[in-house]
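>>> Next come a sequence and a model predicted from it.
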Amino acid sequence: MRRMSLALALVVAAGGLGLSAVAAQAAPASPVQGPPFPYQDCLKATKQKGESPSYGKWHCDQLVKKGWVKPPTG
């Protein structure tokens, strides 16, 4: 009897793993925008965080150097 319950538990566990793998493959890609972010969005975010305009510009310039933010246009 113990072997039967162990076998049943293994079948249920294997089925659950199979279903979760299928669900993970079927999930659509998230629409989150990745780097590089626009320079104006960076300035807006630094302002919301309470940074001074000069420090926010410096901060965004550092992120441009790292490739996280697109260089400003114009």
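That came through, no problem.
>>> contacts, neighbours, all on C-alpha from now
Fine.
>>> just the helices in the protein please.
2-26, 39-48, 53-66 (DSSP state H).
>>> quick one, the shortest one and helix 53-66 angle?
Think helix 39-48. Angle, helix 39-48 to helix 53-66, by axes from the mean of the first three to the mean of the last three CA atoms, to 10 degrees: 140 degrees.
>>> this is the comparison structure:
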Amino acid sequence: MNFVLAVVVMAGAWAAPAAVAQPVSAPPFAQHATSAKPPFSYEDCLKAAKKHGESARYGKWHCDQLVKKGWVRRPKR
């Protein structure tokens, strides 16, 4: 039991300096996801939904969900 405790303590001691050395800035993919303007238009989303075999009703719901997530721009009315 003492051996297991010693291994756990040593593993923690080795991991601590590595955790401190991690960069603080956000990864590049996170910076792209928070851009001011979503990359896809609503019309393109509906076309892609139809191409993938979704019904019109389900495609609209799906695109509305992607608007909420910020992946698709709001439709022009």
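That came in fine, so what should we check first? Fair warning: this is a prediction, and the values are worked out from it, not measured in the lab.
>>> Please state the offset of the biggest helix by length in structure 2 from the chain centre?
For structure 2, the helix that runs over the most residues, judged by DSSP H, is helix 2-20. Relative to its chain's centre, helix 2-20 of structure 2 lies at 31 Å (CA atoms, centre = their mean, to the nearest Å).
>>> Which helix or strand lies directly C-terminal to that helix?
Next helix or strand after helix 2-20 of structure 2 toward the C-terminus (DSSP states H and E): helix 28-33.
>>> Chain neighbours aside, what residue packs nearest to S41 of structure 2?
Nearest residue to S41 of structure 2, sequence neighbours excluded (CA to CA, 6 or more residues apart in numbering): R73, at 5.1 Å.
>>> quick one: what's aligned to the one you found in structure 1?
Using TM-score structural alignment as the criterion, the counterpart of R73 of structure 2 in structure 1 is K70.
>>> For that match, give its distance to L17 of structure 1.
According to CA to CA, to the nearest Å, K70 of structure 1 and L17 of structure 1 sit 42 Å apart.
>>> Just to check, the residue nearest to S41 of structure 2 is in contact with E43?
No - distance between R73 of structure 2 and E43: 9.2 Å, which falls outside the contact criterion (CA atoms under 8 Å).
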